[in-house]
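K.L.:
Dropping a prediction and its sequence here:
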Amino acid sequence: MSENAAPVVPPDSPTLVDDHLVEAVVDLVEAGHRGHVLNLVADLRPADLAALLQHLPADLARVVFRWLPEEVTSRALPELESAERVDLLDGLSTPELVALIDPLASDDQADVLADVDVTQAEDVLVQLEDAVDIEALLSYGEDTAGGLMATEVVAVPLTATVAEATEAVRSNADAVDPVFAVYAVDEENKLAGVIPLKRLLLSPADTPVHEVCEGDAVSVEPDLDQEEVARIMERYDLVALPVVSAGGRLLGRITIDDVMNVIREEAEEDLQRAVGITGEEELSSSIFAVSRGRLVWLLLGLCGAYVSGLVIVGFEEALTIAPVLALFIPIVMAMAGNAGIQSSAIAVQGLASGDLWRSDLARRIGKELGVALLNGVVLAVALAGIVVLSGFGDDTARLALTAAIALMIVIVLSTLVGATVPLALNRIGIDPALAMGPFITVSNDILGLTVFFLVATLLYL
């Protein structure tokens, strides 16, 4: 199969790598059949080869990695997770690392080099063809536009013609892959415009570049956060985004494949934080690392549950007088937590997508209040109906009224807490995703129980 030929994927399988292939490779490696392994993985694309290496036992993955030709493993390196890459590169000599890293694009070179031992990385860097560019990329934060960009671009002066720009694309085809556009720069290398590839191909050869380029090109500076980069590319439907210095000089570009990785990583991070997990969890992560990332929020949940218990103990006299009130404790806690999570999820989603602006806050909170009142009324009536149908003797009507009013107040307050806490955290520079999950659940449990028992004390006892 040629390098550019599309692999044939079975209709019921999303990838060429599955458990059967992993098991086959494990058996062959353990038996020492290098040739069979090479034949088995020969047609895998870099991403599929990376997936295979990540699902093999660590010791066997290192064996396969060293068996494969350098040009094959080199293309797979950028597709690997950082932890697996560190493990596979460990023990390689400086010449071996140079041979693996040098063929890669500048952004991938910087990513791989960041996973190499610092001392050895310095020895590798000086031997790379684009050492100056790579060193500049390594100076940018990992989660910034500079950390995402590649320095390889097709750039031509404004004084060039379409024919010269086309020749520039042809001569840079190997280094800049894929080519989405040509960037026009002035005599100081400042970005002056962008020429989409389609427009370039359809324009007469002798047309000056300044007549066909788009002068209002969207660009970003290298210190911009990667989440904002993703929002910009999504908002303007861009497949490539130029990166410029504060003075407007063209530094490089960010392509859509890099942004897709950012979107996936940010979504995973927000989901983990929403359920009380801090830090990255990967297949190769140690038990202690995973435990450390989860234990903080579990301890917070334990403390919150204890405080909830103290609230119940504080109203022990009320429970002694009316034990039936204990029936509503799980109801109040569940409804408070669910209402808070619903509203916080919408707030976090709006903040993450950039759709929720400061000017929208009053309208957003007003809308949440309206939703809370409507849901509170419906749920209160439903709970009152259940109490009446269940029958609690002479106190049924009063108990139903107490439960309904308490539940309605709890729903309203929990919804408002869920909607406002993410906004407050975002305002002070804390990831609003932390507001979801354990944080909202614990706080609303305490709030819900306190409100319920206060209302019950006033109206029922």
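P.N.:
Perfect, thanks for sending it.
K.L.:
Please make it C-alpha for all contacts and neighbour counts, starting now.
P.N.:
OK.
K.L.:
can you map out the strands along the stretch 151-300 of the chain?
P.N.:
With DSSP state E, counting those that start in this stretch applied, the stretch 151-300 of the chain shows strands at 155-157, 181-185, 191-196, 240-244, 250-255, listed in chain order.
K.L.:
adding another structure so you can compare the two:
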Amino acid sequence: MTFEITEKFLENLVGFIYENNDSEIKKLFEEVHFADIAEVLDEVNFEEAIYIIKLLDSEKTSEIITELDEDTREKILENLSAKEIAEEVGEMDSDDAADIIGELSIERQKHVINALNDNELAADIKELLSYEEDTAGALMAKELVKVYETWTVAGCMRRIRGQAKEVTRVHSIYVVDKEDKLVGRLSLKDLIIAKSDQKIADISKAKVDAVNVNENVEEVAKIMAKYDLEAIPVVNNNSVLLGRITIDDIVDVLKEEADKDYQMAAGLSQDVDSDDSIFELTRARLPWLFLGLIGGVGAFIIMEGFQDVFSTYATLFFFTPLIAAMAGNVGVQSSAIIVQGLANDDVKGSINSRLLKEMLLAALNGIILAAFLFLFVWIYESRVDLALAISISLVVVVIIAGLIGTFVPLFLNKRGIDPAIATGPFITTSNDIFGILIYFMIAKVILGI
């Protein structure tokens, strides 16, 4: 049955906290998943959350802390001593422990690592923190099961029991040579059905997908998605096995990337959420709003330069929003498809072939839309030349907008810039300006003004 946070549950919880009824609080959370407890802590006030964290055992709270909202977790960690944080991270896998400690100041990081009782975990955390952010090294966990190719199956079974205790889920057993270089992998099934005197080298599979420790996490996600991997080993430049990345870590990466792309497409220049301060929200939104303001000023200057057109054909003015809107919409549609394709690694071939395809697609859409617009203007204004000027302008504007929407994200991607930026106000504003300029230039030529 799915756990649900009800008002009655929260009332009982808060009542028990103020009564210092620790046994009842523990009963409330006895069968509750740590992810649900994390949601509860986000619902109660800060003092109550601290009370619960300090009450429950570290084995449970270590899992809860990793699931907390980032702001809530930051406040809680600020109010825990280095020894208390060390007790929490001591129950975590090395990758989660490194993530939590990495959120602390450099000074507190040293104190927490020094307070750890497990020297091996402390060394692993130091290693993971040394890798650059958004690399496989920073994302991997050190816990894994590895065996040497020279071992027998019987010897291997004895040794991996001790290793497996430290690993939450055993996806694969990695085979290394005497220099700890990754040479293969071994499934549990192969190990179980093998004869006890067989060598590991004889039953292991030589083909094993691995990623370099400096590989970007987005590339790691693409590899794991492409080959349907639940885990992938991480090696250094000499093929020495360093750790592994599991699918749950990749899901977090994909979610963060999707959130970032969504915010960039909406015109937010940094990662924010609704609970951030007004100053932080303003700082994230203002740059793109300012770009929109510049675009509006640019449109005004263009329109002012065509006052003679307005004075002769005032109707053209009333179709300006339509032309600008169509340019923006087509540009965003084109760029969104390309950005999605780039994210999924589906965009193949040359830029020229993509531009040609988009031009033909935009031309077809533009002609269909322009035909309806031509009939409307002709019937409404009884002017064939005016209807022709507006409808031809629409076709050209749609084609140009489609080309811009396709070219810009491809160009940004080639330059190493996140192409998601192209789906937001950047494309909309640029296409608005180009659309209005093209519209009046074509109208002026056709109408002979």
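P.N.:
Arrived safely. These figures come from a predicted structure and were not determined experimentally.
K.L.:
Overlay them and tell me the TM-score.
P.N.:
These two chains, once laid on top of each other, score a TM-score of 0.94 by TM-score structural alignment, normalised by the length of the second structure; 445 aligned residues with a CA RMSD of 1.9 Å.
K.L.:
circling back to that earlier point, redo the strands of the stretch 151-300 of the first structure as TSV? Include distance to S286 of the first structure and mean neighbour count.
P.N.:
As requested, these are arranged in TSV below (distance: least, CA to CA, whole Å; neighbours: other CA atoms under 10 Å):
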stretch	distance to S286 of the first structure	mean neighbour count
strand 155-157	46	21
strand 181-185	44	24
strand 191-196	46	22
strand 240-244	37	24
strand 250-255	33	24
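K.L.:
quick one, which of these is nearest to D445 of the first structure?
P.N.:
Taking CA to CA as the criterion, strand 250-255 is the member of the strands of the stretch 151-300 of the first structure that comes nearest to D445 of the first structure, at 44.9 Å.
K.L.:
In the second structure, which residues correspond to that closest one?
P.N.:
When strand 250-255 of the first structure is aligned against the second structure using TM-score structural alignment, it corresponds to residues 241-246.
K.L.:
again, but for stretch 162-181 of the first structure
P.N.:
Per the alignment by TM-score structural alignment, stretch 162-181 of the first structure matches residues 153-172 in the second structure.
K.L.:
Just give the number of residues close to A266 of the second structure.
P.N.:
For A266 of the second structure, the count of nearby residues is 16 (other CA atoms under 10 Å).
K.L.:
Identify the residue of the first structure aligned to it.
P.N.:
A266 of the second structure maps onto V275 in the first structure, by TM-score structural alignment.
K.L.:
who touches its match in this structure?
P.N.:
Going by CA atoms under 8 Å, 6 or more residues apart in numbering, V275 of the first structure touches M436, G437, P438.
K.L.:
Which residues are in contact with the aligned residue in the second structure for the second one?
P.N.:
Matched across to the second structure, G437 of the first structure falls on G424, judged by TM-score structural alignment. Contact analysis of G424 of the second structure by CA under 8 Å, 6+ apart lists M264, A265, A266, G267, V332.
K.L.:
now do 6 Å
P.N.:
Shown here is G424 of the second structure, whose contacts under the criterion CA atoms under 6 Å, 6 or more residues apart in numbering are A265, A266, G267.
K.L.:
do R294 of the first structure as well
P.N.:
By CA under 6 Å, 6+ apart, R294 of the first structure lies in contact with I277.
K.L.:
aligned partner of it in the second structure?
P.N.:
For R294 of the first structure, the equivalent position in the second structure is taken to be R285, counting by TM-score structural alignment.
K.L.:
What of K367 of the first structure?
P.N.:
Aligned against the second structure - with TM-score structural alignment as the criterion - K367 of the first structure pairs with K357.
K.L.:
before we move on, what about G340 of the first structure?
P.N.:
Residue pairing (TM-score structural alignment): G340 of the first structure is matched to G331 of the second structure.
K.L.:
and what of R427 of the first structure?
P.N.:
For R427 of the first structure, the aligned residue in the second structure is K414 (criterion: TM-score structural alignment).
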